[in-house]
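Chemist: Here is a sequence together with a model predicted from it:
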Amino acid sequence: MPHIELGNDLPGIVSLFAFRPETAAPLSELAEVLLRGPSALSRGERELIAARVSHLNSCRFCTDSHAAFAAVQLDQGMPLVDQVRADPATAPVSDKLKALLAVADAVQESGRAVTDEHIKTARVAGATDTEIHDTVLIAAAFCMFNRYVDGLATTAPDQAAAYTEMARHITAHGYRDAVPLQP
């Protein structure tokens, strides 16, 4: 049960967006730019970073929703997402993505945990400064989103189908049009 009366039965962050639309707009815009805007990283790869950070933060709603969002946008689907959540170093992704996931893991721990070695490894693997920047910002933003969702004790659907439906909506319409969906 949420810590505050939200006036709706929506899950996770969508319940918070319905409660405070004025804060939902800039947060949705941030997610849109980071996860769907122009980038050398695919939308699926960026969602994978969001799912990994959310997993490390133990935010069930964000982990399950962004895992579903990544899975529908990656050829390898949920098996790859599950491998990355469990151990990105052994997952069948590019060396560049492995290095960026290591950067994201460090950001999740603390911004100061990102070392020169993390950045060097990412660059050697082919990551650009923009990709490194965006990885750090995605990881930092998801630490905030995770704490927002869990700090107010929002609910999370138990059914995988609810996340699949959210994934269909987000991949088709984006975050700016994140119409609250009933699970």
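Modeler: That came in fine, so what should we check first? Everything numeric here is computed off the predicted structure, so don't read it as measured data. Numbering: from 1, shown residues only.

Chemist: going forward, measure contacts and count neighbours with C-alpha atoms only.
Modeler: Fine.

Chemist: list the contacts for the residue positioned nearest the centre of the chain?
Modeler: Centroid-nearest residue in the chain: residue 50, 2.2 Å away (criterion: C-alpha atoms, centre = their mean). Shown in contact with residue 50 (C-alpha atoms under 8 Å, 6 or more residues apart in numbering): 63, 66, 138-139, 142.

Chemist: Of those, which pair is most distant in space?
Modeler: Maximum pairwise distance in those, criterion C-alpha to C-alpha, is 13.7 Å, between 63 and 138.

Chemist: Double-check residue 118 against residue 99; I have them as touching.
Modeler: Yes. Using C-alpha atoms under 8 Å, residue 118 makes contact with residue 99 at a distance of 7.0 Å.

Chemist: Among those two, which residue is more densely surrounded?
Modeler: Counted by other C-alpha atoms under 10 Å, residue 118 and residue 99 do not tie: residue 99 has more neighbours, with 24 against 18.

Chemist: Find the nearest non-adjacent residue to the more buried one, please.
Modeler: residue 122 (4.8 Å; C-alpha to C-alpha, 6 or more residues apart in numbering).

Chemist: Can you list the buried residues in the host helix or strand of the residue nearest to the centre of the chain?
Modeler: For residue 50, the enclosing helix or strand under DSSP states H and E is helix 43-56. Buried positions in helix 43-56, judged by neighbour count with 16 or more other C-alpha atoms under 10 Å: 43-55.

Chemist: just stretch 153-164 next, same as before
Modeler: 154-157, 162-164.

Chemist: Pasting the second one now:
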Amino acid sequence: MRLSNLETGQRRPAKFFMLMASKASGAEMADVVKMFLYRPEFFGRAISEIFTEVMRGPSFWTAGEREFIALRIAQLYKIQYCIDIHTEMISIASTGEVDAADVDTARPELRAVLPFLEKVTRSPDSVGESDLAEARELGVSDEAVIEALHVAFIWDAVDRLAYAFDFKLLDGQVTKGTRALHQFKYRFPAFTLR
């Protein structure tokens, strides 16, 4: 259900930012950004900090691999909005290291951890140590598993919100919006989150 507050309910600094960014890019601000900037003290400020750290901070997983995990979570929920964005983001962030359409192009470590993340997402009560056996054989550490779980967790939340609020992609948002998100490492200007 689309909420009118997400269209126009942001504070003045956020509205100014959205207007200027839309003029600069030639595309209307994406629904996900509108959501983050609406009542930032409730969700946007905290998730913005987490996004920057989880998606672009130091990690065992490359930026492209983290985007691939995000894509896989969106595919599990069948959220086309997020599928389209992460498919584009993979091509930007991975610099050719992984193809969004072919998991076999990914490192074996990523291929080994994906079934574990899917099971955690779909049936968490049935997850056991054996679900990580292949990843362990490839040397994937506890820290790397936790980093992958963090990526899956944040996108699990965003995908559910995208579904609940009926996010839609408009012309230009996939290419221009994803490039901006990548360039700014998922960080919003501080003044928009006050």
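Modeler: In hand now; what should we look at? Values in this document were obtained by computation on a predicted structure and should not be read as measured data.

Chemist: TM-score for the pair, please.
Modeler: After superposition, the two chains reach a TM-score (TM-score structural alignment, normalised by the length of the first structure) of 0.82; 170 aligned residues with a C-alpha RMSD of 2.2 Å.

Chemist: related to what we said a few turns ago, the second structure: matching residues for the helix holding residue 50 of the first structure?
Modeler: Using TM-score structural alignment, helix 43-56 of the first structure corresponds to residues 63-76 of the second structure.

Chemist: What mean distance separates the matching stretch from the matching residues in the first structure?
Modeler: Here the mean offset of stretch 63-76 of the second structure against the first structure after fitting is 0.8 Å, by mean C-alpha distance after the TM-score superposition for the first structure.

Chemist: Show me what whichever helix in the second structure runs longest is packed against.
Modeler: For the second structure, the helix that runs over the most residues, judged by DSSP state H, is helix 142-164. Packing contacts for helix 142-164 of the second structure, counted by 3 or more C-alpha pairs under 8 Å, 6 or more residues apart in numbering; DSSP states H and E, involve helix 44-56, helix 63-77, helix 80-93, helix 108-122.

Chemist: Can you state the mean residue-to-residue distance of it versus the first structure?
Modeler: Averaged out, helix 142-164 of the second structure is 1.2 Å away (mean C-alpha distance after the TM-score superposition for the first structure).

Chemist: residue range for the next helix or strand after that helix in the first structure?
Modeler: Next along the chain after helix 142-164 of the second structure, taking DSSP H and E as the criterion, comes helix 178-183. Using TM-score structural alignment, helix 178-183 of the second structure lines up with residues 167-172 of the first structure.

Chemist: Pull out the buried positions in the matching stretch.
Modeler: Buried residues in stretch 167-172 of the first structure, counted by 16+ other C-alpha under 10 Å: 167, 169-171.

Chemist: Could you see which of the contacts of residue 50 of the first structure carry over to the second structure?
Modeler: For the contacts of residue 50 of the first structure, the contacts that are reproduced in the second structure, applying both residues aligned by TM-score structural alignment, their matches' C-alpha atoms under 8 Å, are 66, 138-139, 142.

Chemist: Next, format these as TSV and append distance to residue 23 of the first structure.
Modeler: Converted to TSV, these look like this (distance: C-alpha to C-alpha, whole Å):
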residue	distance to residue 23 of the first structure
66	20
138	18
139	20
142	16
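
Chemist: re earlier: which one of the helices and strands packed on helix 142-164 of the second structure lies closest to residue 2 of the second structure?
Modeler: Going by C-alpha to C-alpha, the one of these nearest residue 2 of the second structure is helix 80-93, 14.0 Å.

Chemist: Mind giving me the packing neighbours of that closest one?
Modeler: For helix 80-93 of the second structure, the packing partners by 3+ C-alpha pairs under 8 Å, 6+ apart come out as helix 63-77, helix 142-164, helix 178-183.

Chemist: ok so, going back, just give me the closest of the buried residues of stretch 153-164 of the first structure to residue 31 of the first structure.
Modeler: Among these, and counting by C-alpha to C-alpha, the member closest to residue 31 of the first structure is residue 163, at 17.1 Å.
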